[in-house]
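Chemist: The sequence isn't on hand, but the structure is:
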């Protein structure tokens, strides 16, 4: 696996990974992973793309992760960023590599961004993570927005992260507006009524 990191330094990545029980230095020694941290403003997008292509050709990974596209978006114009994303995704697909790209939302609870608009049509799958404020507590939501060529669960589900990893729970049925970054609570009885009505129509 190959990780291009534009948000955090190598030291931060190694420290964060160790907290989850992942030995990045050991994996690098074994040739299982290669970490390439770069400062977004250190090069133009064109030069970043050249470095990434050369590294991919040299390392020949089966998986490539970019964290994050948002950091590169902030260091470029809209047009150059879109061209960069098109070229990078084409390179990865041409080499039959699995690509994972992260992108940040403009606010803590969500909202759309230029990054999302540019990558939505170029990717095969999109997984959305959101923070949801619920009665004075912050909860986490996860949803599969897109999975080309495959059926998927349309529900927005709550998830938790603990020492054993990530756990995906039940759908957030009493909250709507999560995708737009403005979650609103719905009366549970009313939500159940609409759910039953939808099930009846589907049947």
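Modeler: Received it, and whenever you're ready, just let me know what you need. None of the values given here were measured: they were computed from a predicted structure.

Chemist: Every contact and neighbour count from this point should use C-alpha atoms.
Modeler: Fine.

Chemist: Identify the residue spatially nearest to the residue nearest the centre of the chain, adjacent ones excluded.
Modeler: Against the mean C-alpha coordinate of the chain, by CA atoms, centre = their mean, the closest residue is residue 102 at 3.6 Å. Excluding the flanking residues, the one nearest residue 102 by CA to CA, 6 or more residues apart in numbering is residue 68, at 4.9 Å.

Chemist: Cross-check the contact I'm expecting between that neighbour and residue 105.
Modeler: No: in this structure, residue 68 is not within contact of residue 105 by CA atoms under 8 Å, at 11.2 Å.

Chemist: circling back to that earlier point, OK, contacts around the residue nearest to the centre of the chain?
Modeler: If a contact means CA atoms under 8 Å, 6 or more residues apart in numbering, then residue 102 has 66-70 as its contacts.

Chemist: Pull out the buried residues from whichever strand or helix holds residue 143.
Modeler: Element membership for residue 143, per DSSP states H and E: strand 137-147. Using 16 or more other CA atoms under 10 Å as the test for burial, strand 137-147 gives 140-146.

Chemist: mind giving me CSV with those and columns for distance to residue 129?
Modeler: Compiled in CSV, the buried residues of strand 137-147 are given as follows (distance: CA to CA, whole Å):
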residue, distance to residue 129
140, 7
141, 6
142, 5
143, 7
144, 9
145, 10
146, 13
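
Chemist: what's the offset of the lengthiest helix in the chain from the middle of its chain?
Modeler: Longest helix in the chain by number of residues (criterion: DSSP state H): helix 78-94. From the chain centre to the centre of helix 78-94 is a distance of 17 Å (CA atoms, centre = their mean, to the nearest Å).

Chemist: Doesn't residue 195 lie inside a helix?
Modeler: Yes: counting by DSSP: H, G, I helix; E, B strand; the rest coil, residue 195 is located in a helix.

Chemist: any idea how far it is from residue 182?
Modeler: 21 Å (CA to CA, to the nearest Å).

Chemist: swap in residue 133?
Modeler: 9 Å.

Chemist: more crowded one of these two?
Modeler: Between residue 133 and residue 182, counting by other CA atoms under 10 Å, residue 133 is the more crowded of the two (17 against 14).

Chemist: Residues in contact with the helix or strand harbouring the more buried one: which ones?
Modeler: Residue 133 is part of strand 125-134 when elements are defined by DSSP H and E. For strand 125-134, the external contacting residues (CA under 8 Å, 6+ apart) are 108-110, 120, 138-148, 178-179, 183, 185.

Chemist: Use this one as the comparison:
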């Protein structure tokens, strides 16, 4: 068995779970994975043992619930290699129960009876495993006459396994009718798997001798098994970089912004549908591409094909940017991703692919997409903004206000405090015509032009007109023309 040191860690095999566990489980420790039926405890254990083969370690699965054949089939369905894992089948239908005499011994409830302990000891000594899973350990409770002897037996078993150098993972069917508080005291770490509605989460409620990332963290299960998507903590991320200016490439728009958007800040493009928010955002992305800067656009409202076609119709070379890798466009539909999974995609773009501009096209669509998978998607959007600032990445978000005309609102999700800059776009009725106007409501990092200008979206791009000092009441949607004396 490979020797362990106090500073080493044992990988769980669940993608990204080790990051939450400060590198993994402590060697020769006992971890309790608890949760209701269907929470993913067995899959977690299979990942843990499959990882043993990747590290040239030995693993043993002591199954007290599901038969070994079913567990092997489950692992195979997820592509988890457990062919070299030993299975000690103590399930009611397992080989250990095929002999009626052995079955009677288990039913007697005599903890001193050597049948259970001897079976486990013999297997441990034969395999000398580095990793052991006991699933579910709560089944032993039914084989002992009282709670005191149950705790004594489990503690004795853990001591024996730790003395052999094994790292142990126990599962518990946590339910009000099956309390496991005593088990939580006996182990070194406790991992809670919870299912609420359509959302699965993982939290670490105990980790003796180690730090752990605060949760809950989102868990998903697909054809490749279990995946953990850590909750975002912006304070853990940071990157130095110079402040600069992100130009739109349209002189008149840059004049409104005193040169452009300050890099490493969050800009909101706010206005009703059809006013040109996405096109304006793409204008900044297009100009960034001419300077070799990479951008990603997450669309929550429109199809990728629609965005590309509309960009082409306004003279923005989005297709060319996609082809040369300076722009990535991703559609995100309702319930397609968990929110923490989406945040992980943003982090991958920023940290692994050197993306400098992240555009979220449709705050309303964002909230609709993640309403079922987050307690407060608006709060998480604020955390995304903090993360982008910390990483010196420029964020652009389009925010739809529902009123086509009428009383002005910067946002309808009450997230205007997230924005360092707010560019407002409006439809206004003037002299019987419907016109578009653009102005800057807020810029934290620099001065800006306070006037309102006309906006046209043409085949040659954005056309920004002269300031309109004579117009009053533009934010109401029904302006008046007042000539100066």
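Modeler: Structure's in. What do you need? Everything numeric in this text was worked out from a predicted model, so none of it was measured.

Chemist: ok, back up a step: once aligned to structure 2, how far is the strand holding residue 143 of structure 1 on average?
Modeler: By mean CA distance after the TM-score superposition for structure 1, the fitted strand 137-147 of structure 1 averages 0.8 Å away from its aligned residues in structure 2.

Chemist: Where does that strand end up in structure 2?
Modeler: Aligning strand 137-147 of structure 1 against structure 2 (TM-score structural alignment) gives residues 433-443.

Chemist: hmm, back to that, and the longest helix of structure 1, what other elements does it pack with?
Modeler: With contacts taken as 3 or more CA pairs under 8 Å, 6 or more residues apart in numbering; DSSP states H and E, helix 78-94 of structure 1 sits against helix 45-59, strand 98-101, helix 114-119.

Chemist: For those, please prepare CSV with the additional fields mean neighbour count.
Modeler: Shown next, in CSV, are these (neighbours: other CA atoms under 10 Å):
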stretch, mean neighbour count
helix 45-59, 15
strand 98-101, 16
helix 114-119, 17
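
Chemist: Distance to residue 7 of structure 1 added to those, as CSV?
Modeler: Listed next are the helices and strands packed on helix 78-94 of structure 1 as CSV, based on distance: least, CA to CA, whole Å:
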stretch, distance to residue 7 of structure 1
helix 45-59, 14
strand 98-101, 12
helix 114-119, 15
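
Chemist: Looking at the ones you listed, spot the one closest to residue 85 of structure 1.
Modeler: Closest to residue 85 of structure 1 of the helices and strands packed on helix 78-94 of structure 1, according to CA to CA: helix 114-119, at 7.2 Å.

Chemist: Give the residues shared as contacts by residue 133 and residue 182 of structure 1.
Modeler: With CA under 8 Å, 6+ apart, residue 133 of structure 1 and residue 182 have common neighbours residue 109.

Chemist: Just to confirm, what residue in structure 1 is aligned with residue 382 of structure 2?
Modeler: Match for residue 382 of structure 2 (TM-score structural alignment): residue 86.

Chemist: can you map out the helices along the stretch 201-350 of structure 2?
Modeler: 251-256, 277-290, 304-313, 318-324, 339-352 (DSSP state H, counting those that start in this stretch).

Chemist: before we move on, back to that, enumerate the positions of the strand holding residue 133 of structure 1 that are buried.
Modeler: 126, 128-133.

Chemist: Over to stretch 190-199 of structure 2?
Modeler: For stretch 190-199 of structure 2, by 16+ other CA under 10 Å, it's 190-195.

Chemist: Residue 163 of structure 1 maps to what in structure 2?
Modeler: Checking TM-score structural alignment: residue 163 of structure 1 goes with residue 459.

Chemist: List the contacts of that match.
Modeler: Applying CA under 8 Å, 6+ apart, the residues contacting residue 459 of structure 2 are 313-315.

Chemist: now swap in residue 368 of structure 2 and tell me
Modeler: With CA under 8 Å, 6+ apart, residue 368 of structure 2 has these contacts: residue 334.

Chemist: Can you verify it is assigned to a helix?
Modeler: Yes: Residue 368 of structure 2: assigned to a helix according to three-state DSSP.

Chemist: any idea how far it is from residue 34 of structure 2?
Modeler: Counting by CA to CA - residue 368 of structure 2 and residue 34 of structure 2 are separated by 31 Å.

Chemist: What of residue 207 of structure 2?
Modeler: For residue 207 of structure 2, the distance to residue 34 of structure 2 - CA to CA - is 14 Å.

Chemist: more neighbours, those two?
Modeler: In terms of neighbours (other CA under 10 Å), residue 34 is the more surrounded of residue 207 of structure 2 and residue 34; the figures are 25 against 18.

Chemist: Secondary structure element holding the more buried one?
Modeler: Assigned by DSSP H and E, residue 34 of structure 2 falls in strand 30-35.

Chemist: so where is that strand in structure 1?
Modeler: Under TM-score structural alignment, there's no match for strand 30-35 of structure 2.

Chemist: What is the burial count for the aligned partner of the residue nearest to residue 102 of structure 1 in structure 2?
Modeler: Matched by TM-score structural alignment, residue 68 of structure 1 corresponds to residue 362 in structure 2. Look at residue 362 of structure 2: counted by other CA under 10 Å, it has 22 neighbours.

Chemist: For residue 362 of structure 2, give its distance to residue 401 of structure 2.
Modeler: 10 Å.
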